[in-house]
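*Asks:* Got a sequence here, can you build the structure:
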Amino acid sequence: MSKSHADYIISTVESDHVGTRLTASWRRSMVKHGLDPTRTPAPKRFSDMEIQERRARLGGFMDLATPQLDHLFQMVGNTGCSVLMTDRDGVILDQRSKDADSDTFQDWGLWAGFDWSEKSEGTNGIGTCIAEARSLIIHRDEHFMSRNTVMSCMDAPIFGPDGELIAALDVSSCRADQTEAYTRLISGVVAQTAKQIETEAFRAAFPKARIITGPEERPEGAVLLAVDQDDLIVGATRAARRAFGLGLGGKIDPRPASDILGRDSTSSALERAERAALKRAIARAGGNMSAAARELGIGRATLYRRMKRLGIGENGEN
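*Replies:* Next up, the predicted model:
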C-alpha cells in the first residue's frame, strides 16, 4: 500500500495535468522541497529550549488561546482526536490528547516541538494550511508522505491582529473508521474555533479602541474594525482588510471610519454599524448590560453613554 501510494504521488506530479489544489501541493512537496514520499523517519523535532523560545515569541497569544483549545478538546477528545496548535512555521507548540491515544500521536510526531511545515513533511493538514493560508482537510492518502496516510487532519489558519498569519489550529484523528461526514463536521468546528481565537486576540490588541463589527460575516473570519476616540480606524482583522480593501497585512495608516464605511444624509454607516454591534451584544447577554459591555470590551458606563448617544433603550430597542 505504501509503495502504490508513493507511485501514485510521483506519477501524478510528473504528469502535465494541472490538477487540483491537492496535486499542486504534492508538486510543491516533490519539486520545490525535494521530498521523497517513501521517506520513513519521523518529523524533525526541535529542542525544548527552541520550543520555549517559539512560545515566548507569541507572548500572551498562547494564554489567550488556551481556553478555546481546552473547549475544542472537550468536544473531540473522546473520538480518537488530538488538538494541536502550531506557530506560523508549522512547529507544534501546544497539544492535547487522551492518555489512551498519546503513544500513537507521539509515534506519529503529532506532539509538541515537531515540525509539520510543508517543506519538512510535504502535503499535510498543518503545513498545507499554512502554505495556502486557508482551512482544509487532508484525509489519509491525500498526505504526501506514505507513512502519514494513517491519519486525517482538519486545519484552520489563525491570523493575528495585524492580518498576518500567526498560527494554525489542527485536529488530527487516529481513527481508521472516521467518516467523511464526521470529518467535515469537525473541520467546521476547527474553523470556528480559529475565528474565535483570532477575534479575542484582536480585541486584546486594541483594549482602548471601540470594536465595530461589519455588517456581514465572511468565511475567512469576523469583520472587525478597531476605532479610536477620534473615530479613526487603527486596526482591522484579516476579513475586514479584505472587505474594505485595507491590505492583507501590516500596520494600517489611521483613516476616518466614515471614509471606509460610508455615510448617508441621516446617520453615518459608522453609527449604524455601532448601533447594530451594541444591540447584538445586548441581545446575546439577554439584557445584562455588564455582560454586554464585557463582550464589547468596554466599561458599563461607556456602554450606557453610547446607548444614549445612539438612541438605544434599556432593552436594546430604538
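*Asks:* alpha carbons only for contacts and neighbour counts from here, please
*Replies:* Fine.
*Asks:* the longest helix in this structure is where?
*Replies:* Counting by DSSP state H, the longest helix found in the chain is helix 180-205.
*Asks:* Now find how far off-centre that helix is within its chain.
*Replies:* 6 Å (Cα atoms, centre = their mean, to the nearest Å).
*Asks:* what packs against that helix?
*Replies:* helix 61-76, strand 136-139, strand 152-159, strand 165-173 (3 or more Cα pairs under 8 Å, 6 or more residues apart in numbering; DSSP states H and E).
*Asks:* residues of that helix that come out buried?
*Replies:* Across helix 180-205, burial judged by 16 or more other Cα atoms under 10 Å covers 183, 186-205.
*Asks:* Also stretch 242-259?
*Replies:* By 16+ other Cα under 10 Å, the buried positions in stretch 242-259 come out as 242, 243, 246, 248, 249, 252, 256, 257, 258.
*Asks:* Excluding covalently adjacent residues, which one is nearest to residue 5?
*Replies:* Of all residues not flanking residue 5 in the chain, residue 146 sits nearest, at 6.3 Å (Cα to Cα, 6 or more residues apart in numbering).
*Asks:* actually residue 140, not the one I wrote
*Replies:* Closest to residue 140 by Cα to Cα, 6+ apart is residue 149, at 4.1 Å.
*Asks:* Do I have it right that the one you found meets residue 138?
*Replies:* No - Residue 149 lies out of contact with residue 138 (Cα atoms under 8 Å); the separation is 9.4 Å.
*Asks:* what's the strand or helix carrying residue 7 packed up against?
*Replies:* Take DSSP states H and E as the rule and residue 7 turns out to sit in helix 2-14. With contacts taken as 3+ Cα pairs under 8 Å, 6+ apart, helix 2-14 sits against helix 21-27.
*Asks:* run this one through as well so I can compare:
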Amino acid sequence: MSRLSGHIERVMEVTQSASAGARSRLAASWYRSRARHGLDPAEHRAPERLEGKALDARRQDHEKFLMVATPRLDRLFSLVGQSGCAVLLTDSEGVVLDQRVNESDADVFASWGLWSGANWSEAREGTNGIGTCLEERRQVIIHRDEHFFARNTAMSCIDAPIYGYDGQILGALDVSSARSDQTEGFNRLIGAQVAQTARAIEEAHFRAAFAEARIVVSESDDTEASTLLAIDQNDLVIGATREARRVFGLDATGALAPRPAADIFGRGDGPSGFEKAERAAVIRALARAEGNVSQAARQLGVGRATLYRRMKRLGLDDI
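*Replies:* Model prediction:
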C-alpha cells in the first residue's frame, strides 16, 4: 500500500464514527471535513482560486489590514524564507491576500495552490493550517499527514489567527514549508514566531483604528494575545482588543458603548465624579506650572484667589 493510499484509508476509518471528535482535535477536524463539508480525502482537484478583478476587490476591502501587515510579513519572511518556507496572509474566509516566497520555491507552492487568491478554508480544503486555524480560532500546526486531503500531505503549515479591533477574526497568518525533512520540533520554533507576528499585526491594526485615542496596554495571562484599550480625551474606553474584552468582561465583538475608564479598571469615581475630575484638572495644571499657583490659574482661566479657594475645597491647599 502506498503512503497516500494508507493516508486515505486512515482518514476514512477515523471519520466513520460520529464520536471521532472526542478522540482529538485533529480527528474532530477530519470528521468535519468528511461529514459536514462532504469532502473526500482522495480528491485531486486544485484549490479554488480568485484572480484578476475578484482578487483585487478582495484586497481592496482589506486595504488597511494589508498596509499594517506588510512590514511584519516582510520581517517574518526574512527569518523563515531561506528555510524553504512561504509566508501567507489570508482573510477571515481563508482566501490568501498576500504572500512571500523565494523564487526557487515558487513552483512548488504554486503547484500546491499556496498562492494569492487561493481559498484554504476548511470547507474547501479540509483539515489544513489556514482553514482549521480559522475554524477553531486558535493557533495550529498541521504537519504533513495530519492534513485531510492526501494531496496536501507533503506540506507542513503553521498558523495563528489575527483579530480585528472589533473582536472579530480578520484572518490567519500562515507559514508553510516545502521541505520534506521539516521536523515537528522546527515547526514549534516557527510557531512561536508566527504567533508573535500575528499579535504584532493585530496590535498595529488596533492602533491604526484608534489613531486619535490613548492606547493603554494591560496585563493578561495569555502572553500571545494583545491586551489593549483605546481611551478618548474624555477618559472613555471606546475600543478594546479581543483579549482585553475577555479580561475586562466587555462585549466579545462589535463596537463598544463608551464607558468610563475608571469603571473598566475597577476604580469608582466616589461620591462626586465632577469633583474628582476638577481635582485632577487642578493637579495637572499645578504640575505643568511646577507649583506656581498664578501660572496654573492662568492655564485654568481663573483668578489666583479663585484657584486657592478651589484648592482648599479639594484638599489641595497643602501642595
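*Asks:* tm score of chain vs chain?
*Replies:* TM-score of the superposed chains, computed with TM-score structural alignment, normalised by the length of the first structure, equals 0.82; 271 aligned residues with a Cα RMSD of 1.9 Å.
*Asks:* Format the helices and strands packed on helix 180-205 of the first structure as JSON lines; extra columns: distance to residue 43 of the first structure and mean neighbour count.
*Replies:* As requested, those are exported to JSON lines (distance: least, Cα to Cα, whole Å; neighbours: other Cα atoms under 10 Å):
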{"stretch": "helix 61-76", "distance to residue 43 of the first structure": "23", "mean neighbour count": "16"}
{"stretch": "strand 136-139", "distance to residue 43 of the first structure": "17", "mean neighbour count": "22"}
{"stretch": "strand 152-159", "distance to residue 43 of the first structure": "16", "mean neighbour count": "28"}
{"stretch": "strand 165-173", "distance to residue 43 of the first structure": "15", "mean neighbour count": "26"}
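*Asks:* Nearest to residue 85 of the first structure, out of those?
*Replies:* Nearest of these to residue 85 of the first structure, taken as Cα to Cα: strand 165-173 at 4.7 Å.
*Asks:* That closest one vs the second structure, average distance?
*Replies:* On superposition with the second structure, the mean distance recorded for strand 165-173 of the first structure (mean Cα distance after the TM-score superposition for the first structure) is 0.5 Å.
*Asks:* Trace that strand over to the second structure and give me the residue numbers.
*Replies:* On the basis of TM-score structural alignment, strand 165-173 of the first structure is assigned to residues 169-177 in the second structure.
*Asks:* picking that back up, mean deviation of the helix holding residue 7 of the first structure from the second structure?
*Replies:* Looks like 0.8 Å for helix 2-14 of the first structure (mean Cα distance after the TM-score superposition for the first structure).
*Asks:* And residue 126 of the first structure, what's its match in the second structure?
*Replies:* Per TM-score structural alignment, residue 126 of the first structure is aligned with residue 130.
*Asks:* got the contact list for that match?
*Replies:* Listed by Cα atoms under 8 Å, 6 or more residues apart in numbering, the contact set of residue 130 of the second structure reads 90, 94, 120, 121, 122, 157, 159, 172, 173, 174.
*Asks:* repeat for residue 50 of the first structure
*Replies:* Applying Cα under 8 Å, 6+ apart, we find residue 50 of the first structure in contact with no residue.
*Asks:* Just the element for it, please.
*Replies:* Short version: residue 50 of the first structure belongs to helix 48-57, going by DSSP H and E.
*Asks:* Name the residues of that helix that are buried.
*Replies:* Judged by neighbour count (16+ other Cα under 10 Å), helix 48-57 of the first structure contains these buried residues: 51, 54, 55.
*Asks:* One more: stretch 100-112 of the first structure?
*Replies:* By 16+ other Cα under 10 Å, the buried positions in stretch 100-112 of the first structure come out as 101, 102, 105, 108, 109, 110, 111, 112.
*Asks:* With stretch 304-316 of the second structure instead?
*Replies:* Residues 304, 307, 308, 310, 311 are the ones in stretch 304-316 of the second structure that count as buried (16+ other Cα under 10 Å).
*Asks:* Show me which of those is closest to residue 227 of the second structure.
*Replies:* Among those, and counting by Cα to Cα, the member closest to residue 227 of the second structure is residue 311, at 37.0 Å.
*Asks:* what span of the first structure lines up against the helix or strand where that closest one lies?
*Replies:* Using DSSP H and E, residue 311 of the second structure maps to helix 304-313. Mapping helix 304-313 of the second structure onto the first structure (TM-score structural alignment) gives no aligned residues.
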